[in-house]
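In: Pasting the sequence and the predicted coordinates here, then a few questions.
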Amino acid sequence: MIPQDSIVALATPSGAGAIAVIRISGKDAITIGNSVFKSIKNKELTTQKTHTLHLGHIMDDSKTLDEVLVSIFKGPNSYTGENTIEISCHGSTYIQQQIIQLLLRKGCRMADPGEFTLRAFLNGKLDLSQAEAVADLISSDNEASHQIAMQQMRGGFSNEIAKLREELLNFASLIELELDFAEEDVEFADRTQFHELLNRIEFVLKRLIDSFAVGNVIKNGIPVAIVGEPNVGKSTLLNALLNEERAIVSEIAGTTRDTIEDELVIGGIGFRFIDTAGIRETEDVVESIGIRKTFEKIEQAQVVVFLFDSSEFKVSGLKLKVELEKIKNQFPLKPLVIIGNKADKLEEKEIVNLKAEIPKILLISAKEKQGVEELKNQLLSFVNTGALRNNETIVTNTRHYDSLLKALDEIQKVKFGLETNLSSDLMALDIKEALYQFGMITGQVTNDELLGNIFTNFCIGK
């Protein structure tokens, strides 16, 4: 049941600012707004056109609370599909609270987290995947995650799913029709066309599922662990990447005893760099805990940057190769970037020998910030951004990913049934389950528990 009461919330971040926006939505939103608003031109909000702005004052009886601008959006032509007004007031926290309390006394109630977007979904203004994209858009902190959220909010993902669901639904109807005429032994669904459709759906589902690997790291940031022995310049490299003194740098080995994390956007993609404690044999209890955490961070990272002091390669080259093999064997699937730091101390002959010993090595000087841009480019190469450039649909939501996997499983069952001449009634069950999973993504199939889980993660006021 779609709620009819009027809700109110602060739509801008809490705290003092130049301007704050208070949003009201519901059947009586404009009437309630009109009861506390006095226009400078004596206008009645209830008689004004939609999508108009009005200057005036918020009045608590004879007391003036603030001079404001009121925006009117009449349903169904509003974000929620209901009558909506937005009060742009001055950003004092006192003024915000006074206006909200006044509106509560006039008949509004405080909105739950995400309730404005929930109402937009219930009123058919957004499907469920578009509603979830609103939260992703709010939390996007780099170009790539913003682009994905915008593409999904515009309906790119849901349109693709809806088209597949509609085509499958048409064939499901023909299969059901065959069951009604089972005694006549007739086929209404062309099996050749049905097989082609299943192949096409399987192809699209696999593409969307594969895109999740890229989409998930773009949305959450790509964790990069910087590892190596103590005092090889890991903290200096982190500072060079971030272009600030984020980590403590010292000539004393073992200075970094815990992991330090910070984020950097490279080419529109978010990277989360983790400066770890140096890896070495130690009897220091605190340092050994840091080293154990280093291996935990490597486990969590998507990319590992192994740093060593290139000027010490003659002395410690054998030990270095042992450490590299240990990491490669323990984490064989993780991209490994091998970096020789302090390359500014090397002679040309030493550089040639080092590149011969370790062919894919990247030589830099973190202290002098030489080679840092090459490292950034190499990190960026690990991310498949082709889909972004081609504006393809990328899945970033774990719930969508789970439904796509289940839908693919059901489609493959239907395909197997078709190839083995399985009876139509059994195929119909698998088709229904595939349609159910498609519906779960867009919200054509839903329940209160699912909606509660999704919208309670929204911020209040959205």
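Out: All right, it came through fine.

In: drop to CA atoms for contacts and neighbour counts, all remaining ones
Out: Fine.

In: Buried residues in the host helix or strand of F171, which are they?
Out: Using DSSP states H and E, F171 sits in helix 156-180. For helix 156-180, burial by neighbour count (16 or more other CA atoms under 10 Å) applies to 156-158, 161-162, 164-165, 168-169, 171-172, 174-179.

In: just checking, next helix/strand downstream of the helix or strand harbouring I289?
Out: According to DSSP H and E, I289 maps onto helix 285-300. Downstream of helix 285-300, the first helix or strand assigned by DSSP H and E is strand 303-309.

In: Got another one to weigh against that:
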Amino acid sequence: MIPQDSIVALATPSGAGAIAVIRISGEDAITIGDSVFRSIKNKDLTTQKTHTLHLGHIMDDSKTLDEVLVSIFKGPNSYTGENTIEISCHGSTYIQQQIIQLLLRKGCRMADPGEFTLRAFLNGKLDLSQAEAVADLISSDNEASHQIAMQQMRGGFSNEIAKLREELLNFASLIELELDFAEEDVEFADRTQFHELLNRIEFVLKRLIDSFAVGNVIKNGIPVAIVGEPNVGKSTLLNALLNEERAIVSEIAGTTRDTIEDELVIGGIGFRFIDTAGIRETEDVVESIGIRKTFEKIEQAQVVVFLFDSSEFKVSGLKLKVELEKIKNQFPLKPLVIIGNKADKLEENEIGNLKSEIPEILLISAKEKLGVEDLKNQLLSFVNTGALRNNETIVTNTRHYDSLLKALDEIQKVKFGLETSLSSDLMALDIKEALYQFGMITGQVTNDELLGNIFANFCIGK
């Protein structure tokens, strides 16, 4: 049941600021707003047109709380689909609380997390995947994650799923019709067309499922582990990448005894850099713990950057190759960037020798910030951003990914049934389950527990 009461919440971040926006939504929202608002031109808010602005004062009986602008949005032409007003007041936390408390006394209740967007979903203003994209848009912190959230909020993903569901539903109806005329042994669903549809649905589902690998790292940031022996410049490299003194730099080996993490946006993609403790044999208990954590971080990373002191290659070249092979063998599927640091100390013949020994090497000077941009470009090349440039649908939501996997499994069962002449009643069961999984994504199939879990993660006021 769609709630009818009026809810209120602060729609802007909490704390003091120049302006704060307080949102009210519900059947009586405009009436409640009018009861505390005194227009400078004596306007009655309940008689004003939708999508209009009005200047006046918020009054608590005869006491003036603030001079405000009130925006009116009449349902169904509002974000929630209900009557909605937004009060733009001055950003004092005292003023915010005084206005909210006044509205609570006038009949509003405090909104639950995400309740405005929940009401928009319940009133058919957007489907469930679009509602979830609202939360992703709010939390987006780089160009790529913002672009994906915008594309999904505009309905790109849900439109694709809805189209597949509609086509499958049409065939499901024909299959069900055949069951009604089972004794006549007739076929209303063209099996050839049905097989083509199943192939098309399978292709789209596989593409969407595959996109999750890219979408997940874009949404959450790509973890990059910076590893190597102590004192080769890992912390200096981290500082050069971030352009700030984030990690402690010292000539003393083993200074970094724990992992240090920070984020950087490169080409619109978020990267999480992890400066790890140096890898070496040690009897220091604390440092040993740090080295163990290093290997744990490599396990969690999407990309590994192996850093060594290129000026020491003559002395430690053999040992270096052993360490590289160990990492390659232990993590064969992870992209590995091999970096020779302190290249500003090398002669031309030493540079040539290094490149012949390790063809894939990238030579830099973290201290002088030489070659750092080349490293950024190489990291960016590991990310498949073609889908972003082509504006293709990318899946970033784990719940959607799970439903897509289940839907694909059911579609493949239907295909197998069609190819083996399975009875229509058994195929109908698999089709219904596939339709159910499609409906779970867009919200055509929901339950209170699912909605509670989704909207509990929203901020209050949205």
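Out: Looks like it arrived, so ask away. Please read these numbers as outputs of a predicted model, since none were measured by experiment.

In: Quick TM-score on the pair, please.
Out: Laid over one another, the chains give 1.00 as their TM-score (sequence alignment, normalised by the length of the first structure), with 462 aligned residues with a CA RMSD of 0.4 Å.

In: picking up where we left off before, give me the mean deviation of the helix holding F171 of the first structure from the second structure.
Out: Mean deviation of helix 156-180 of the first structure relative to the second structure after superposition (mean CA distance after the TM-score superposition for the first structure): 0.2 Å.

In: chain center to the lengthiest helix in the second structure: distance?
Out: For the second structure, the longest helix by residue count, based on DSSP state H, is helix 191-220. Relative to its chain's centre, helix 191-220 of the second structure lies at 19 Å (CA atoms, centre = their mean, to the nearest Å).

In: and if you look at stretch 259-273 of the first structure?
Out: Centroid separation for stretch 259-273 of the first structure versus its chain: 15 Å, with CA atoms, centre = their mean.

In: Can you give me the end-to-end span of that stretch?
Out: The first and last residues of stretch 259-273 of the first structure sit 10 Å apart, counting by CA to CA, to the nearest Å.

In: what range in the second structure matches that stretch?
Out: Here stretch 259-273 of the first structure aligns to the second structure at residues 259-273, judged by sequence alignment.

In: and the matching stretch, which residues are buried?
Out: 259-265, 268-273.

In: Repeat that for stretch 200-207 of the second structure.
Out: For stretch 200-207 of the second structure, using 16+ other CA under 10 Å, the buried residues are 201-202, 204-205.

In: Please apply the same query to stretch 3-19 of the first structure.
Out: By neighbour count with 16+ other CA under 10 Å, stretch 3-19 of the first structure contains the buried residues 6-12.

In: closest to M440 of the first structure among the residues you listed?
Out: Ranked by distance to M440 of the first structure (CA to CA), the buried residues of stretch 3-19 of the first structure are led by I7 at 27.3 Å.

In: For that closest one, which residues are in contact?
Out: I7 of the first structure sits next to 24-26, 29, 108-111 when contact means CA atoms under 8 Å, 6 or more residues apart in numbering.

In: Who are the contact partners of L102 of the second structure?
Out: Taking CA under 8 Å, 6+ apart, we find L102 of the second structure in contact with D60.

In: Tell me which helix or strand it sits in.
Out: L102 of the second structure belongs to helix 93-105, assigned by DSSP H and E.

In: Looking only at that helix, what residues are buried by neighbour count?
Out: 95-96, 98-100, 102-104.

In: if we can go back for a sec, the helix holding I289 of the first structure corresponds to what range in the second structure?
Out: Helix 285-300 of the first structure corresponds to residues 285-300 of the second structure when matched by sequence alignment.

In: centre of the chain versus that stretch, how much separation?
Out: For stretch 285-300 of the second structure, the distance from its own C-alpha centre to the chain's C-alpha centre is 28 Å (CA atoms, centre = their mean).

In: From R389 of the second structure, how far off is L264 of the second structure?
Out: The value you get for L264 of the second structure to R389 of the second structure, if CA to CA is used, is 21 Å.

In: My error: substitute Q152 of the second structure in the last question.
Out: 15 Å.

In: now swap in G215 of the second structure and tell me
Out: G215 of the second structure is 13 Å from R389 of the second structure, by CA to CA.

In: Sketch out the strands for the second structure, chain order is fine.
Out: For the second structure, the strands defined by DSSP state E cover 7-10, 17-25, 37-39, 52-60, 63-73, 84-91, 109-110, 222-227, 260-266, 269-275, 303-309, 336-341, 362-363.

In: Would you mind getting the average deviation of the last one from the first structure?
Out: Once the two are superposed, strand 362-363 of the second structure sits an average of 0.5 Å from its aligned residues in the first structure (mean CA distance after the TM-score superposition for the first structure).

In: and what of the second one?
Out: Once the two models are superposed, strand 17-25 of the second structure sits on average 0.2 Å from its counterpart in the first structure (mean CA distance after the TM-score superposition for the first structure).

In: Show me what that strand is packed against.
Out: Under the contact criterion of 3 or more CA pairs under 8 Å, 6 or more residues apart in numbering; DSSP states H and E, strand 17-25 of the second structure touches strand 7-10, strand 84-91, helix 93-105.
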